[in-house]
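Novice: predicted model follows, preceded by the sequence.
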Amino acid sequence: MSKSSISEYLLSSPETTDLYERATQSQFLNLAGRGQLPSEVLSQWLSQDRLYAQAYIRFIGGLISRVQLPTKVTDQEVSKTLQWRILSLLKNALSGITRELQFFEETAKKYGLDLEAIGPVAEGGNLSNKSAVFAPNKVTQDYIDLFDSFSAQPHGDSEKTLLDGLVVLWTTEKVYLDSWTYAKQETPQNIDPKGDLDGGALRKEFIPNWTSEEFQAFVKECQECLDAWAAFQDGDTEEVIASGSMTIFKKVLVLEESFWPMVA
């Protein structure tokens, strides 16, 4: 890994090629891009994504608590240090996710989507059964547990480092961007979104938001901060950093693959 950044290493590894494709090119995304997702299915997924976003707030708070700004006065202003850059990134992440939650509510109201939709649960391989109450499904709960492992006690794990958290942050955001970019590429040209099964919610509102230049710039900043912070570490060898980061990267990809609902 000595000649490449940590993000390049993770993305280019033969270990993750197929897994990354499955995590970012699901049938759910294909149908979403073509306007063929029924409002009920979109509501079920969006309601889980909203719970994910709420846990993300605690996750970002946990990462902020791990940023140690330099205390020693040097020729370099604190505001120009890597730690300050990471803190600014996390501040933007927090602002972004609060806007996102508001966006969910406004768009759901506009298109008649249910943000407490009860989705199917796996039971003996049958996904037609519905859970009795609105709650996180298994994969959403796994994501919540991952995020909360970086938060304050009693759920947090003090051994998890800022580097670990930056790997999680970048991976989740990078996969989200690439997933909806794939959906956008599947979008047919010159077809009015008003005729979509969701009334145009995805193609008019959600997909443009999740593939915007602003979001692309945020993901790029996540990547650059991760790469810089990984290179800044001197307590572990490159091999240890690469191995630990790969474990986290794979875990998030597995979660993301499962986060997209199974659709016909």
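Specialist: Arrived safely, thanks for sending. Numbers count the residues shown, from 1 in each chain.

Novice: all contacts plus neighbour counts: C-alpha atoms, from now on.
Specialist: OK.

Novice: the residue lying farthest from the centre of the chain in helix, strand or coil?
Specialist: Here the centre of the chain is the reference, and by Cα atoms, centre = their mean the most remote residue is residue 75, at 36.9 Å. When classified by DSSP: H, G, I helix; E, B strand; the rest coil, residue 75 comes out as coil.

Novice: how close does it get to residue 85?
Specialist: Distance of residue 75 to residue 85, given as Cα to Cα, to the nearest Å: 17 Å.

Novice: what's the answer for residue 5, then?
Specialist: 18 Å.

Novice: name the residues of the host helix or strand of residue 88 that are buried.
Specialist: Taking DSSP states H and E as the criterion, residue 88 maps to helix 82-111. For helix 82-111, a neighbour-count test (16 or more other Cα atoms under 10 Å) marks 82-84, 86-87, 89-90, 93-94, 97-98, 100, 104, 108 as buried.

Novice: and here's the other structure:
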Amino acid sequence: MQLLNKLLRRPEPDSQPKTTLTAHLLSSTQAEYQAATQSPFLLAAAQGRLSKPVLGRWLAVDRLYFHSYIRAAGRLLASLDLPQGVPKSGEEEAAETRLVDWIVEDLVRIREVERQLVDVAARYGIEIGVEGGREVGPVKPGEGGVGGLPGVSAMEEILESVAKPEEGGVEVKSHPTAPAVLPWLEAAVMFWGTERCYVDAWSWARERQVVVGRGEEGEAVAGDDDADGGALRREFIPSWSSDELRGFVARLGDIIDRAVDAAVERGGKEVRAEVLRRVEGKWRSLVVAEGGFWPVVE
């Protein structure tokens, strides 16, 4: 009888403060996150001090990262188990369905960003190449990482791990006979984290631009004497720090938080503990890798 009562006992409610998962992750790595989003490279970009060769090498690395990102998105799409039933009238679509919508939009956006990168570089006379003068293509990281940036190698390893089961990863279950809780969670957190770091980093740079002119709406305007000819401050920074991009990233954060909240409400504090155990270490690794994504500048 005791065994039966134990099996029938409902999960103990989670009595912890209602902090969303994404808010918890951001607050858990404040120092590392600051290093990842407030680097000297970003400050130099804001002040128009990055030369065309330095910017060109970083753009090449960024483009290689896009390619790894696209492959990771494809693996995540292939791994998602979409609901077979049709939602009832007025019922919200499943988190997995909304995640598919977001990823598809994200792939289109990434390709647009890559095209912009190539177009702007051509117009401003910036050669896109990695260390050693090679053009963009398959580049194997050396001891110093891709393009001399160790964080890029770490980021590529993180991207390569997307949707691949591993010990302590997506196959962890809260109950031996229950399906994994949100098996796509780690991958979604990775995509949200890298995009959130990116938009926060370039927003920080935008706020620190040196004003050398004034646009019609009072925004800082790059001068022709910028070391890169104005490519960053006229073209890239406004695009990479836009409200549209921030809202797009927030959509994914909302998908994650609402799915986790619903799972915790169903499964109690044990599910919350499992979720945190699965994602906290991966989140920290991601943020540390993001900090190594920026070149060292004087």
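Specialist: Now that the structure is in, tell me what you want to look at. Keep in mind that this is a model prediction, so the values were computed, not measured.

Novice: where does the TM-score land?
Specialist: Put the two chains on top of each other and the TM-score (TM-score structural alignment, normalised by the length of structure 1) is 0.85; 246 aligned residues with a Cα RMSD of 2.3 Å.

Novice: the residue farthest from the centre of structure 1 and residue 213 of structure 1: what is the separation?
Specialist: Residue 75 of structure 1 is 35 Å from residue 213 of structure 1, by Cα to Cα.

Novice: just residue 160 of structure 1 next, same as before
Specialist: 31 Å.

Novice: more neighbours: the two, which one.
Specialist: Neighbour count, other Cα atoms under 10 Å: between residue 160 of structure 1 and residue 213, residue 160 has more, with 14 against 11.

Novice: quick one: what's aligned to residue 193 of structure 2 in structure 1?
Specialist: Residue correspondence to structure 1 (TM-score structural alignment): residue 193 of structure 2 is matched to residue 171.

Novice: spatially nearest residue to its match (excluding sequence neighbours)?
Specialist: Nearest residue to residue 171 of structure 1 in three dimensions, chain neighbours excluded: residue 249, at 6.5 Å (Cα to Cα, 6 or more residues apart in numbering).

Novice: need the counterpart of that neighbour in structure 2.
Specialist: Using TM-score structural alignment, residue 249 of structure 1 lines up with residue 283 in structure 2.

Novice: shouldn't that match be in contact with residue 189?
Specialist: Yes - between residue 283 of structure 2 and residue 189 a contact is recorded at 7.5 Å, counting by Cα atoms under 8 Å.

Novice: in structure 1, which spans are strands?
Specialist: In structure 1, no strands are found when defined by DSSP state E.

Novice: where do the helices of it begin and end?
Specialist: 6-12, 17-24, 27-33, 39-64, 82-111, 138-148, 162-185, 207-210, 213-232, 238-259 (DSSP state H).

Novice: now do the buried residues in the last one.
Specialist: By 16+ other Cα under 10 Å, the buried positions in helix 238-259 of structure 1 come out as 238, 241-242, 245-246, 249-250, 252-253, 255-259.

Novice: what span of structure 2 is stretch 207-220 of structure 1 aligned with?
Specialist: Counting by TM-score structural alignment, stretch 207-220 of structure 1 sits on residues 237-250 of structure 2.

Novice: what sits up against that stretch?
Specialist: With contact meaning Cα atoms under 8 Å, 6 or more residues apart in numbering, stretch 237-250 of structure 2 is reached by 192, 195-196, 198-200, 202-203, 205-206.

Novice: check the gap between the residue nearest the centre of structure 2 and residue 32 of structure 2 for me.
Specialist: Nearest to the geometric centre of structure 2 sits residue 194, at 1.8 Å (Cα atoms, centre = their mean). Separation of residue 194 of structure 2 from residue 32 of structure 2 (Cα to Cα): 13 Å.
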